[in-house]
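Colleague: For reference, the sequence and a predicted model appear below.
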Amino acid sequence: MQSAKSMSNTLKQKIQPGAHVPKHLTIVLTASFLLIVLCVLASLAFGSRFVQWDQLMAGLFHSEVDSYGATVVRERIPRTVFSFCCGAALGVAGALMQAVTRNPIADPSILGVNTGASLFVVCGIAFLNISTAGQYIWLAIAGAMVTAVFVYGIGSMGRGGATPLKLVLAGAATSAALSSLVSAVMIPRTTVMDEFRFWQVGSVGAGSWSSIAAFLPFLVLGLVLALLSAPALNALALGDEVASGQGVRTGVLRMTAAFAGVILCGAATALAGPIGFIGLLSAHLIRFILGPDLRFIIPLSAVAGAVILTISDVGGRLIGSPGELEVGVVTSFAGAPLLILLAAGMKVRSL
């Protein structure tokens, strides 16, 4: 059996800043580009009405064409862009939470962060009469931040500190309690309940250019902070002592990376609802393909998250045709079995 010291050295070699680029990175990037193109075309073509290829091209490249099919394509463009933005944000948020907590099953939905954002948004609508996307985002970020701090504090209590299992249990308990509060706020208020009963499930159907414009600054800020933190997070994966020895300020790093994750998760939740498991699926997929180096995991988790969410949205439209099945339901069906497999395989140890 490989010794702990040998395993640590192996991991260190894999994630050192000077480590070689994975041999199959070019293949992964090419496949990612092709998947993005296919997802865009599928999102524009499929729905309550299937759009033929000529109408699809007309809607994309010929603004003078005003046929029904071309008009449908133009109306689906903002939804597709919005889906990619939300998926990228949730994918990176999941990768950051796994790195900061050193918990391989950390995810905004599992740790209760999505639910905290939902509670603040619902309370803002019910008690403060907020109505704009910008107001939703600020409240959701505040709720996500408070919940993340609370869950980490609860999970850190007792012997052993914030172990992966304790964090998951704290997140599950917190999420259940906050979900009850969300229901308690919504049920007596018919207007609030009617407006957000589908939002609470998670959907990208309301994506528009105005919501994308409100979301974009938070997406850019979160992605920049995540990418800047990636090399230091690699050092953190070797342990706090090793990271400190390499000059990493572990406390500041954790706060910065967690802040980036909260921004991304909160903003996405505010506009699309609490969509679960995207971060878990994305980060695990990229880690399985490329290894543990966060310099590659973080940017490619954005791509994987965007692709997974968009595929789930298209799948929901096809399954629920002529209506649609909300994307939050589809991602839950896909993510729950993965979570069960990870737990059953005893993979809840530290990364």
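Modeller: On my side now, so go ahead.
Colleague: make it CA atoms for all contacts and neighbour counts henceforth
Modeller: OK.
Colleague: can you give me the helices for the stretch 201-350 of the chain?
Modeller: Using DSSP state H, counting those that start in this stretch, the helices assigned to the stretch 201-350 of the chain run over residues 209-236, 240-245, 250-272, 278-290, 294-319, 327-344.
Colleague: angle of the third one against helix 209-236?
Modeller: Inter-element angle recorded for helix 250-272 and helix 209-236: 160 degrees (by axes from the mean of the first three to the mean of the last three Cα atoms, to 10 degrees).
Colleague: list the helices and strands helix 250-272 packs on?
Modeller: helix 68-101, helix 113-128, helix 133-156, helix 209-236, helix 240-245 (3 or more Cα pairs under 8 Å, 6 or more residues apart in numbering; DSSP states H and E).
Colleague: quick one: the longest one to chain centroid distance?
Modeller: The gap between the average C-alpha position of helix 68-101 and the chain average comes to 9 Å, counting by Cα atoms, centre = their mean, to the nearest Å.
Colleague: Next, the buried residues of that helix.
Modeller: Of the residues in helix 68-101, those buried by neighbour count under the rule 16 or more other Cα atoms under 10 Å are 69-74, 76-101.
Colleague: Not counting residues beside it along the chain, what's closest to the most centrally placed residue in the chain?
Modeller: Central residue of the chain (Cα atoms, centre = their mean): residue 90, 1.3 Å from the mean position. Nearest residue to residue 90 in three dimensions, chain neighbours excluded: residue 279, at 5.3 Å (Cα to Cα, 6 or more residues apart in numbering).
Colleague: Same check on residue 204?
Modeller: Closest residue to residue 204 apart from its sequence neighbours, by Cα to Cα, 6+ apart: residue 272 at 5.4 Å.
Colleague: right, and that neighbour touches residue 203 too?
Modeller: Yes. Judged on Cα atoms under 8 Å, residue 272 makes contact with residue 203 at a distance of 5.3 Å.
Colleague: Show me whatever sits in contact with both of these two.
Modeller: Contact criterion Cα atoms under 8 Å, 6 or more residues apart in numbering; residues shared by residue 272 and residue 203: none found.
Colleague: contacting residues for the residue sitting furthest away from the middle of the chain?
Modeller: Seen from the C-alpha centroid of the chain, the residue lying at the greatest distance (Cα atoms, centre = their mean) is residue 64, 37.2 Å away. Residue 64 makes no contacts at all, as judged by Cα under 8 Å, 6+ apart.
Colleague: roughly how far apart are it and residue 50?
Modeller: Counting by Cα to Cα, to the nearest Å, the gap between residue 64 and residue 50 amounts to 21 Å.
Colleague: Got another one to weigh against that:
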Amino acid sequence: MLIILLGTALLCALSVVSLFVGSGSIEAATVVEILGKFITGETPPIGERNTDELLILDRRIPRTLLAILVGAGLGVAGALMQALTRNPLADPGLLGVNAGAMLAVVIGSAVMGSSLGFSHVWLAMAGALITSVAVYVIGSTGRSAQSPAKLVLSGVALAAVFSGVSLAISLSMPQVFDRIRFWAAGSLQGRSTSELETIFPFILAGVIIALLLPRAVNALSLGDDAAVALGGRPMLTRVIGLIAITLLSGAATAAAGPLTFIGLIVPHALRMLLGPDYRWLLPMSLLAAPILMLSADILARVVVAAELPVGVVTALLGAPVLIALTRRKKVRDL
């Protein structure tokens, strides 16, 4: 409970800091005044807002909420992925969801010939869904059907193919590369309430589904035979878990691009702190991942004069941690 209280306080503090930090230099007193008007409902209509009001109300607030949603989606999806594959270093990207979402956005940008906008969210969700179905179909046929290793190998293979196709299209069509380059690097810059409203139902549905699975996932983590002996249904658990991962990862990727390490580091670190019980790991991932995501987004705004994509910061933070984790004896023994 102490960890939950401290985590909640830290998330609230980071959310407040996020509203005061950005590429535009706005005085703290001005931010407080604008937020005060926003809370009391005295803000002018969008067409009558000045530059500072537009930056705070239409950019920083949606961006802060979006960072929290994206972090929550990736964190819970990562914990669930590690449970279904029984691999503490698994990541939602192993199922190819990110690569499928990116391919759909690249194809959509090439066909529609316009800049990324509201439609790319639906394109990314469609790509994530198609990829998840393909991974499940491939992984559930033949011998050892629906084994964790087979699902992961299917996802890795499809991710490699989809990433190669996306790269080929982008390199052969420079205008497509120019449209998607910031999104592909993982960025929350320029996001508005439209993306926030679009992905919120998917994140909410995925979180609800995931929070209904801890007992089944605990049984599954012991192995299929042990899960069946305890009254579990491994096949059904994997199908439902795959649906939740698709919703969470697809929506997060649609909003912020193919981010890495958030879904890997947070569940693994929490497992070292709290133990292997997913009745704690899933809810705590829902709290801890937004903290890491929001921290990375704040650093991305201030670390250099020109704002960095948040995906660059998460990679710089995550790579050393991943190296340290892989050097641990318990990880080497997996």
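Modeller: Cool, got the structure. Worth saying up front: this structure is predicted, and the values here are computed from it rather than measured.
Colleague: what does the residue nearest to residue 204 of the first structure align to in the second structure?
Modeller: Aligning on TM-score structural alignment places residue 272 of the first structure opposite residue 256 in the second structure.
Colleague: Quick one: map the residue nearest to the centre of the first structure onto the second structure.
Modeller: Superposed on the second structure with TM-score structural alignment, residue 90 of the first structure falls opposite residue 74.
Colleague: same check, this time on residue 263 of the first structure
Modeller: Alignment note: residue 263 of the first structure maps to residue 247 in the second structure; criterion TM-score structural alignment.
Colleague: Wait, that match touches residue 202, no?
Modeller: Yes. At 5.5 Å, residue 247 of the second structure counts as touching residue 202 under the criterion of Cα under 8 Å.
Colleague: who's more crowded, these two?
Modeller: Using other Cα atoms under 10 Å, the more surrounded residue of residue 247 of the second structure and residue 202 is residue 247, with 28 against 21.
Colleague: Residue 208 of the first structure contacts residue 78, doesn't it?
Modeller: Yes. A contact is recorded between residue 208 of the first structure and residue 78 when judged using Cα under 8 Å, the distance being 5.2 Å.
Colleague: Overlap in contacts, the two.
Modeller: Contact criterion Cα under 8 Å, 6+ apart; residues shared by residue 208 of the first structure and residue 78: none found.
Colleague: OK, contacts around the match of residue 272 of the first structure?
Modeller: Contact partners of residue 256 of the second structure, counting by Cα under 8 Å, 6+ apart, are 70, 183, 186, 187, 188.
Colleague: If you rank those by neighbours, which is first?
Modeller: The residue in those with the most neighbours, by other Cα under 10 Å, is residue 70 (30 neighbours).
Colleague: which residue in the second structure lines up with residue 205 of the first structure?
Modeller: Residue 205 of the first structure is assigned residue 189 in the second structure as its aligned equivalent, the criterion being TM-score structural alignment.
Colleague: Could you measure from the closest residue in space to residue 22 of the second structure that isn't next to it in sequence over to residue 287 of the second structure?
Modeller: Counting by Cα to Cα, 6+ apart, the nearest residue to residue 22 of the second structure once its immediate chain neighbours are dropped is residue 301, at 5.7 Å. When distances are taken as Cα to Cα, residue 301 of the second structure and residue 287 of the second structure turn out to be 22 Å apart.
Colleague: Check residue 198 of the second structure too.
Modeller: For residue 198 of the second structure, the distance to residue 287 of the second structure under the criterion Cα to Cα works out to 21 Å.
Colleague: now stretch 120-133 of the first structure, how far from the centre of its chain.
Modeller: 23 Å.
Colleague: in it, what counts as buried?
Modeller: With burial defined by 16+ other Cα under 10 Å, the residues of stretch 120-133 of the first structure counted as buried are 120, 121, 122, 123, 124, 125, 126, 130, 133.
Colleague: Pretty sure residue 184 is one of the things the third one touches, is it not?
Modeller: Think residue 122 of the first structure. No. Counting by Cα under 8 Å, residue 122 of the first structure sits too far from residue 184 to count as a contact (10.4 Å).
Colleague: Tell me which residue of the second structure lines up with residue 142 of the first structure.
Modeller: Residue 142 of the first structure maps onto residue 129 of the second structure when the alignment is built from TM-score structural alignment.
Colleague: Number of residues surrounding that match?
Modeller: Applying other Cα under 10 Å, we find 22 residues neighbouring residue 129 of the second structure.
Colleague: List the contacts of it.
Modeller: The contact partners of residue 129 of the second structure, taken as Cα under 8 Å, 6+ apart, are 97, 246, 247, 250.
Colleague: Which pair in the residues you listed has the greatest spatial separation?
Modeller: Within the contacts of residue 129 of the second structure, 97 and 247 form the most distant pair, 9.7 Å apart (Cα to Cα).
Colleague: of the contacts of residue 129 of the second structure, buried ones?
Modeller: 97, 246, 247, 250.
Colleague: Confirm for me that residue 226 of the second structure is in contact with residue 220.
Modeller: Yes. With contact taken as Cα under 8 Å, residue 226 of the second structure and residue 220 are classed as touching, separated by 7.5 Å.
Colleague: So the two - more neighbours on which side?
Modeller: residue 220 (25 against 14).
Colleague: counterpart of that one in the first structure?
Modeller: Using TM-score structural alignment, the partner of residue 220 of the second structure in the first structure is residue 236.
Colleague: Downstream of the host helix or strand of residue 168 of the first structure, the next helix or strand is which one?
Modeller: For residue 168 of the first structure, the host element (DSSP states H and E) is helix 164-186. Scanning forward in sequence from helix 164-186 of the first structure, with DSSP H and E defining helices and strands, the next element found is helix 190-196.
Colleague: Who are the packing partners of that next one?
Modeller: In terms of contacts (3+ Cα pairs under 8 Å, 6+ apart), helix 190-196 of the first structure is packed against helix 113-128.
Colleague: how many degrees apart are the helix it packs on and helix 133-156 in direction?
Modeller: Computed with the same axes, to 10 degrees, the direction of helix 113-128 of the first structure lies at 130 degrees from that of helix 133-156.
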